[in-house]
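> Fold the stuff below for me.
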Amino acid sequence: MILINLLPHREAARKRQKELFFTQLGGSALAGVLVSAAVFLWYQARIEEQQARNDFLVAETAKLDAEIKDIASLQQQIASLRARQTAVEDLQADRNLPVHMLEELVTQLPEGVYLNTIRQENLSILMTGTAQSQERVSELLRNLTNNSPWLTKPELIEIVAGSAALAGREQRRVSNFTVRATLKRPAPAVPGAPAPAAGQPPAKV
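Here you go, the predicted model:
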């Protein structure tokens, strides 16, 4: 007996192929969505992790900035205290300098040289006076250069010939001079070093 299929088998085959295609297409789309979602979540987790690191670094940087400001403030306070300490030490060291200066001038002033004015500005001493001759002024400069431990760097600013009245109407030729010298500040004493001799400034290290 011969069986004849009168149903449209070609249309049915096409329908099955189309359904299979759409099923595969849907599965591929679903797989793509899942893969994309997994990749997105992975990157999102990495971004959040990096953001957490950045926030931690920002917080630590802020702490360091605050500490740096505190250190700078402490350094300024230390510098201010050191400046005050230096000023006090200089005042203590300088309070006896005028006495030493006058003692040195009395010691080093040659015979025939007379001082009219002495003006001190910090460590600079400006002296004006009268000498019997220019040689006496030269002797004063040599004494201050070679013999004085408290007055250094003598410099002749001006010397002018003049006259001085003596007894009666007699006039005598003299030299009016202006000399500048530097008053030497004693150096801080070194622990264990021998004490300086009387009238001598402490030796420098």
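
> okay, CA-based contacts and neighbour counts for the rest of this
OK.

> tell me what the longest strand seen in the chain is packed against?
What stands out as the longest strand in the chain, according to DSSP state E, is strand 151-165. Secondary-structure packing of strand 151-165 (3 or more C-alpha pairs under 8 Å, 6 or more residues apart in numbering; DSSP states H and E): helix 134-146, strand 171-183.

> the inter-axis angle of it versus strand 171-183?
On the basis of axes from the mean of the first three to the mean of the last three C-alpha atoms, to 10 degrees, strand 151-165 is oriented at 160 degrees to strand 171-183.

> which outside residues touch strand 151-165?
Applying C-alpha atoms under 8 Å, 6 or more residues apart in numbering, the contact partners of strand 151-165 are 101, 104, 134, 141, 144-145, 171-184.

> to compare against the first, here's another:
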Amino acid sequence: MTAINLLPHREWARKKRREQFYLHVVLAALAGVLLAAVVYAAFEARIAVQEGRNQLLQREIAKLDAQIKEITTLQDELEALKARQGAVESLQADRNVPVHVLNELVLRLPDGVILRTIKQEGSTIAITGVAQSQERVSELLRNFSGSSTWLRQPQLIEIAAAMMNFNPGGQRRVFNFSLRVVLGKAEAG
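Purely as a prediction, here's the structure:
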């Protein structure tokens, strides 16, 4: 005899396929959620590592900023010390200038000329004096302009004839003069 299956096998197969489909959907969703959780955790770990690196860099940058500030302070102090050293060296170099100027005046002063005042104002020196003749004043100017290493660019301001009273010799005609010279530095100072 022939066996006839009267049970609703198609509905059971459909139901079984539907259950398998739902099971696969749930498993896929769980796998997706699990995969997303793993990716999220991996990214969170990488972010935490990078934040640790960033914090380390921030601490090192703060240390370097402090060192840069200290270096800037030291550079300012160094510049101030260099300025002081320059001032001291300038004073040291200018310490002997009056001696050189007076020595130069003695060497360049012709006979018959008497100096009354010597006054330095900055880099110029004002000189007043008395000469026996105008030629002596001209000779003094030539001596300064020609070969003087400390007194340069003489400029005659005024020359005037006057009578001077000498005790044993009576009165004599002299020439009062005033001139300016520029203070120079000798090359072999």
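
> Could I get the TM-score for this pair?
For this chain pair, the superposition-based TM-score is 0.75 by TM-score structural alignment, normalised by the length of the second structure; 184 aligned residues with a C-alpha RMSD of 3.2 Å.

> Generate CSV for the helices and strands packed on strand 151-165 of the first structure, with distance to Arg16 of the first structure and mean neighbour count as supplementary columns.
Output for these, formatted as CSV (distance: least, C-alpha to C-alpha, whole Å; neighbours: other C-alpha atoms under 10 Å):
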stretch, distance to Arg16 of the first structure, mean neighbour count
helix 134-146, 124, 17
strand 171-183, 117, 19
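
> Which one of these lies nearest to Thr61 of the first structure?
Shortest distance between Thr61 of the first structure and these, using C-alpha to C-alpha, is found for strand 171-183: 52.7 Å.

> rewinding a little: closest to Asp55 of the first structure out of the helices and strands packed on strand 151-165 of the first structure?
strand 171-183 (62.4 Å).

> check contacts around Asp111 of the second structure.
So Asp111 of the second structure contacts Arg136 (C-alpha under 8 Å, 6+ apart).

> And Leu23 of the second structure? What does it align with in the first structure?
Leu23 of the second structure maps onto Thr23 of the first structure when the alignment is built from TM-score structural alignment.

> quick one: the longest strand of the first structure to helix 134-146, angle?
160 degrees.

> mind listing what's buried in strand 151-165 of the first structure?
In terms of neighbour count (16 or more other C-alpha atoms under 10 Å), strand 151-165 of the first structure has its buried residues at Leu151, Thr152, Pro154, Ile159.

> returning to what we had before: is it possible to export the helices and strands packed on strand 151-165 of the first structure to TSV including distance to Lys63 of the first structure?
What follows is those, written out as TSV (distance: least, C-alpha to C-alpha, whole Å):
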stretch	distance to Lys63 of the first structure
helix 134-146	60
strand 171-183	51
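
> how about these, which one is nearest Ile125 of the first structure?
Here strand 171-183 is closest among those (C-alpha to C-alpha), at 5.2 Å.

> Show residues contacting that closest one.
97, 101, 123-134, 137, 150-166.

> Which residue would you name as the spatial centre of the second structure?
Glu79 (7.3 Å; C-alpha atoms, centre = their mean).

> mean deviation of the host helix or strand of that one from the first structure?
Element membership for Glu79 of the second structure, per DSSP states H and E: helix 9-94. Once fitted to the first structure, helix 9-94 of the second structure is off its aligned match by 2.0 Å on average (mean C-alpha distance after the TM-score superposition for the first structure).

> which helices and strands does whichever helix or strand comes after that helix pack with?
Counting by DSSP H and E, the next helix or strand C-terminal to helix 9-94 of the second structure is helix 97-108. Applying 3+ C-alpha pairs under 8 Å, 6+ apart, we find helix 97-108 of the second structure packed against helix 134-147.

> can you rerun that using 10 Å?
strand 113-121, helix 134-147, strand 151-166 (3 or more C-alpha pairs under 10 Å, 6 or more residues apart in numbering; DSSP states H and E).
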